[in-house]
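J.: I'll drop the sequence and a predicted model, then ask my questions.
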Amino acid sequence: MTGAQAGAGVVAPVAAVRAAAGPRTAAGVSAERSAPGAVGTAAGAATATAPGPSGPRPSRTGGDDAPRPSAAEIYLEVRRSPAFQEVRRRYRRFVGPATVLFLTWYLGYVVAATTAPGLMARPVVGPVNVAMVACLGQFLTTFVLTWAYARHARVHRDRAALELRWETQQMTREAGVDR
């Protein structure tokens, strides 16, 4: 599934939130936002305004007095979306097995160091023994796992997550939600 396909699951929540946000002008801006401090909307319904940092702000109701979604409602809607679920599934499919593998390797090293000192003291090359090689392997594994996680995120999740973030920010802006 491509990032665009994963992001397509956000369209339904976006449409639902946009519908609840009230009437829109040709430019795509909600009617009460098109003229700050305006008393009416494109539908002719009056809206109350509240002063904001850059002048009066429209109330959180749409042109038909339908309440606009809150930030919590928007984020919950995005969280329920198939695109978000796909990003989380891809994350869990990498992190779960990687965590189990690394913890098994680490605990194996600790158990071997405490229960088999003769094995760990066995020389490999000159003064370097099995314990030193295993310890360096722990460090190497950490770096390899970090690289693999970053690559997996870049290849499999970043684009879809960025599209979700963009859609969520757009939804909150359109709903007039302050952060």
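T.: Received the coordinates, thanks.

J.: all contacts plus neighbour counts: C-alpha atoms, from now on.
T.: OK.

J.: Can you show me the strands along this protein?
T.: Under the criterion DSSP state E, strands of the chain are mapped to 49-52, 55-58, 123-125, 128-129.

J.: ok, structure two:
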Amino acid sequence: MTTRQHDSSVYEHIQGEERFQELKRRFRSWAFPMTAAFLAWYLLYVVLSAWARDFMGTKVFGNINVALIFGLLQFVSTFLIAWAYSRYAEKKLDPVADEIRHEAEGTTE
């Protein structure tokens, strides 16, 4: 058996394990809803910019209007989501992924 065939059989075995399936489930249960929420938030910004120009042009203070605040909040929400994901991954994903990786490396060496 060549190394390439051996590696693929190891990865196929890992993919079939319950821990790997749980790791995928944990990732998807966080990433998919968060992605949907962010896209909805972004779409709201685009829709309001296109069809609620009066509202978006409302001055909050000085030359700062609602559209500018919403635009800046897009950046803030992006960084908050990235920070939240890193914390989630550190607690829920990385330990399981590390275990699986160490076992796979031990199997292939």
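T.: Okay, I see it. As the structure is a prediction and not an experimental result, all values here were calculated from the model.

J.: How alike are these chains, TM-score-wise?
T.: Here the superposed chains carry a TM-score of 0.94, computed using TM-score structural alignment, normalised by the length of structure 2; 107 aligned residues with a Cα RMSD of 1.3 Å.

J.: which stretches of structure 1 form helices?
T.: 3-8, 11-20, 31-34, 71-80, 82-115, 117-121, 130-152, 158-174 (DSSP state H).

J.: Would you mind getting the angle between the fifth one and helix 130-152?
T.: Computed with axes from the mean of the first three to the mean of the last three Cα atoms, to 10 degrees, the direction of helix 82-115 of structure 1 lies at 180 degrees from that of helix 130-152.

J.: what separates helix 82-115 of structure 1 from the chain centre, distance-wise?
T.: A distance of 20 Å separates the C-alpha centroid of helix 82-115 of structure 1 from that of its chain, computed with Cα atoms, centre = their mean, to the nearest Å.

J.: Report how many residues lie close to Thr49 of structure 1.
T.: Here the count is done by other Cα atoms under 10 Å, and Thr49 of structure 1 has 17 residues near it.

J.: I meant Pro58 of structure 1, not that one.
T.: 23.

J.: would a markdown table of the helices of structure 1 with mean neighbour count and distance to Thr49 of structure 1 be doable?
T.: A markdown table is the format used below for the helices of structure 1 (neighbours: other Cα atoms under 10 Å; distance: least, Cα to Cα, whole Å):
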| stretch | mean neighbour count | distance to Thr49 of structure 1 |
| --- | --- | --- |
| helix 3-8 | 17 | 34 |
| helix 11-20 | 17 | 18 |
| helix 31-34 | 22 | 9 |
| helix 71-80 | 16 | 19 |
| helix 82-115 | 14 | 34 |
| helix 117-121 | 14 | 74 |
| helix 130-152 | 14 | 46 |
| helix 158-174 | 18 | 16 |
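
J.: ok so, going back, show me the one of the strands of structure 1 that comes nearest Ala8 of structure 1.
T.: Nearest to Ala8 of structure 1 among the strands of structure 1 is strand 55-58; the distance by Cα to Cα comes to 30.4 Å.

J.: tell me which strands and helices that closest one is in contact with?
T.: Secondary-structure packing of strand 55-58 of structure 1 (3 or more Cα pairs under 8 Å, 6 or more residues apart in numbering; DSSP states H and E): helix 31-34, strand 49-52.
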